[in-house]
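A.B. asks: 3D, please:
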Amino acid sequence: MSWQRPLLNRWLRLTERPVLAKGAPETVRRNLETKSRLFFRPPRAAEVRRETVGGVPALVVGAERPGAGPRILYLHGGGYVFGSARTHHGLLGKISQMTGLEAVLPDYRLAPEHPFPAAFDDALAAYRAMAAAPGGVIIGGDSAGGGLALALLAEILRQGLPKPLGVFAFSPLTDMTFSGRSFSENAARDVMLPAARASEMGEMYLGDADPRDPRASPLHAGFNGAPPVWLTVGRTEILRDDTLRMAETLRAEGVEVDEIIEGDLPHVWPIFHSYLPEARATLRHLAAWIRPLATTAAPRPDES
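C.D. replies: Next up is the predicted model:
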């Protein structure tokens, strides 16, 4: 483990966890938006533009010379309450640079102003629009967005829509009943996410909806015939078991799963790729997984 890891963990525990534990949605949103402008910027060569995809506003992020292959549909995290395309476009700029693929980040509607299934409906609309174009789609996401990516995959399979080439997720939230043992086992160890706030955030998003609805909790969805799935999570995260159980569910249905369980790393650590060596290593692993799926992508870009 790097010397940067314990410093980052301490900083997150002292500065970010208290905001997530007590801040109102507006406060948490402002905090993340402000810090993303300072710390989560895309590579200089990345091109960023606004588009509307399936009626949903989005940021499109590409390397300087994106390939002609598929595009990535990426669903940002934030508990369905905060986060945006802008807070995560730096991460996708790096992924685009490492894979040669363009990434689309929808600004799906957030709770509590737009409760379930607004985020899901927006993700599905964006996917339908992207799947209609040649080249194919790779779906990705983190945290709640990772759960949304997997829920979207299940709905694509259920409706018989064109399948994505693959799906990847960083620390996904896959069970809105919050029944994983890691919610209690890692409540004090998770340096970023406060377990005590999960139910409140869930209520903001779900309202009176069933938390076991597959569109909210892909752990309870069906995945027969799904394409390959890549998952990663940290051992000390409260969402650890959301990934472990999701991988078991997928494998039980014959899905090819790459499951990477890391050590004492913070929630969605790849977003800290500018500072954390472990984040860059994880992104290199992901890029190596994506390239075989993207058979029409540009020649391999620089991975530095």
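A.B. asks: going forward, measure contacts between C-alpha atoms and count neighbours the same way
C.D. replies: Will do.
A.B. asks: Need the contact partners of stretch 69-76.
C.D. replies: 83-85, 88, 92, 101-106, 123, 127, 134-146, 148-149, 294-298 (Cα atoms under 8 Å, 6 or more residues apart in numbering).
A.B. asks: one more, for comparison:
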Amino acid sequence: MTVSTRQRFWNRFSRWVEKPLIAAVRSQPLLRRVAAQHARLFYHRPPDLRVESDRLTHGERSVPGWWCHRGRSRLPAVLLFLHGGAYTVGGPASHAHWAGALADASGMRAFLPEYRLAPEHPFPAALDDAETAYHALLTQLPAGHRIVLAGDSAGGGLAFALMARLQAAGLPDPLAVVAFSPWLDLTLSGDSVRRHRASEMMLPLSWLRHAARLYAARAPGGCGHPLVSPLFHTYQRPLPPTLMLCGAEELLSDDSVRMAQRLQAGGTRVDLLLRPGVGHIWPVHAGLTPEADAANDRVAAFLRAELARAHTPAPEPAS
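C.D. replies: Down below sits the predicted model:
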């Protein structure tokens, strides 16, 4: 498959700048500041992107976050986007441009919760905050509106952990689930961790191991807890239609492959895109590479189709 010149540039940038930098900075608070600056400098933020801070509340819990859109929301749905960053870095500031692009292409608004991060707030703080945001949206959205659940990397893992929580609580499912290069196994047992160690462009294995320990510090069973590593969770029923996108040569590619196999065996309709020649969460480069734009367009088409299907009246039974 042909790889564009712009994508090759970002592949090299990830390999020779981002990956060594992530490996070198051991302080997660410092890495957060570096990541925020990186997002401001290198990600394409459209001039018409609108960002509005808010706090979603359910019961005694609340979570701050950002609404992101470009003034053209036209469909009765909200994209709840859970950012990546190995549960230790990242936030709405680093993902607003991407969530806004996805929301705009899909015809909806996006909300990015600023969930708490490890090591200050290990598991289950991030999952508690994601559940609070979801529950608040359920009660606050107008009748007929649906929630779409999306996340990248650790946020993708968090999305699948949230699905487990929603099922256990008996809450309504989201319309669909989208995961970009999801981190689903914090034990790092997938064969791709060994097979793709040299081809991985962004993620240092040492950093993933360190972040996994920080996040799972208080989890019974550590990194193998099924809500820390949702690959090991057994869902009570099929999940909503699910789309996963992952680079074919990533360290974490087997996380997506194994989860797709497990979900399909349980009756979930899953579409898995393994794209060669791109790095971890490559669609984050929205507006910068044709590969990123094509991936985001595919996600938007998937979400529009699911929303249309949900609002299509069932056919009348034959008389």
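A.B. asks: And the TM-score between them?
C.D. replies: The TM-score (TM-score structural alignment, normalised by the length of structure 1) is 0.94; 297 aligned residues with a Cα RMSD of 1.5 Å.
A.B. asks: So which of the contacts of stretch 69-76 of structure 1 belong to helices?
C.D. replies: Those of the contacts of stretch 69-76 of structure 1 mapping onto helices are 85, 88, 92, 123, 127, 144-146, 148-149, per DSSP state H.
A.B. asks: List buried members of the residues you listed by neighbour count.
C.D. replies: 85, 88, 92, 123, 127, 144-146, 148-149 (16 or more other Cα atoms under 10 Å).
A.B. asks: Widest-spaced pair of those residues?
C.D. replies: The distance between the two most remote of these (Cα to Cα) is 18.3 Å, for His88 and Tyr127.
A.B. asks: Walking through structure 2, point out its strands one by one.
C.D. replies: Applying DSSP state E to structure 2 gives strands spanning 50-58, 61-69, 77-82, 109-113, 146-152, 176-180, 242-247, 270-275.
A.B. asks: Of all those, which one is nearest Ser189 of structure 2?
C.D. replies: Closest among those, using Cα to Cα: strand 242-247, at 17.2 Å.
A.B. asks: For that closest one, could you pull out the residues that count as buried?
C.D. replies: 242-247.
A.B. asks: same thing with stretch 288-297 of structure 2?
C.D. replies: Buried, per 16+ other Cα under 10 Å, within stretch 288-297 of structure 2: 288-293, 295-297.
A.B. asks: go on, stretch 45-56 of structure 1?
C.D. replies: 46-48, 53-54, 56.
A.B. asks: Aligned counterpart of His95 of structure 2 in structure 1, please.
C.D. replies: Residue pairing (TM-score structural alignment): His95 of structure 2 is matched to His88 of structure 1.
A.B. asks: Could you find the counterpart of Arg8 of structure 2 in structure 1?
C.D. replies: In structure 1, Arg8 of structure 2 lands on Pro6 (TM-score structural alignment).
A.B. asks: one step back: tabulate the ones in helices among the contacts of stretch 69-76 of structure 1 (a markdown table), appending distance to Phe39 of structure 1.
C.D. replies: Converted to a markdown table, these look like this (distance: Cα to Cα, whole Å):
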| residue | distance to Phe39 of structure 1 |
| --- | --- |
| Ala85 | 15 |
| His88 | 11 |
| Leu92 | 14 |
| Ala123 | 26 |
| Tyr127 | 29 |
| Ala144 | 21 |
| Gly145 | 20 |
| Gly146 | 22 |
| Leu148 | 25 |
| Ala149 | 25 |
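A.B. asks: What number of residues are in the vicinity of the corresponding residue of structure 1 for Ala39 of structure 2?
C.D. replies: Here Ala39 of structure 2 is matched to Ser36 in structure 1, going by TM-score structural alignment. Residues lying near Ser36 of structure 1 (other Cα atoms under 10 Å) number 18.
A.B. asks: Also Asp208 of structure 1?
C.D. replies: 10.
A.B. asks: Return the distance of it relative to Leu219 of structure 1.
C.D. replies: 19 Å (Cα to Cα, to the nearest Å).
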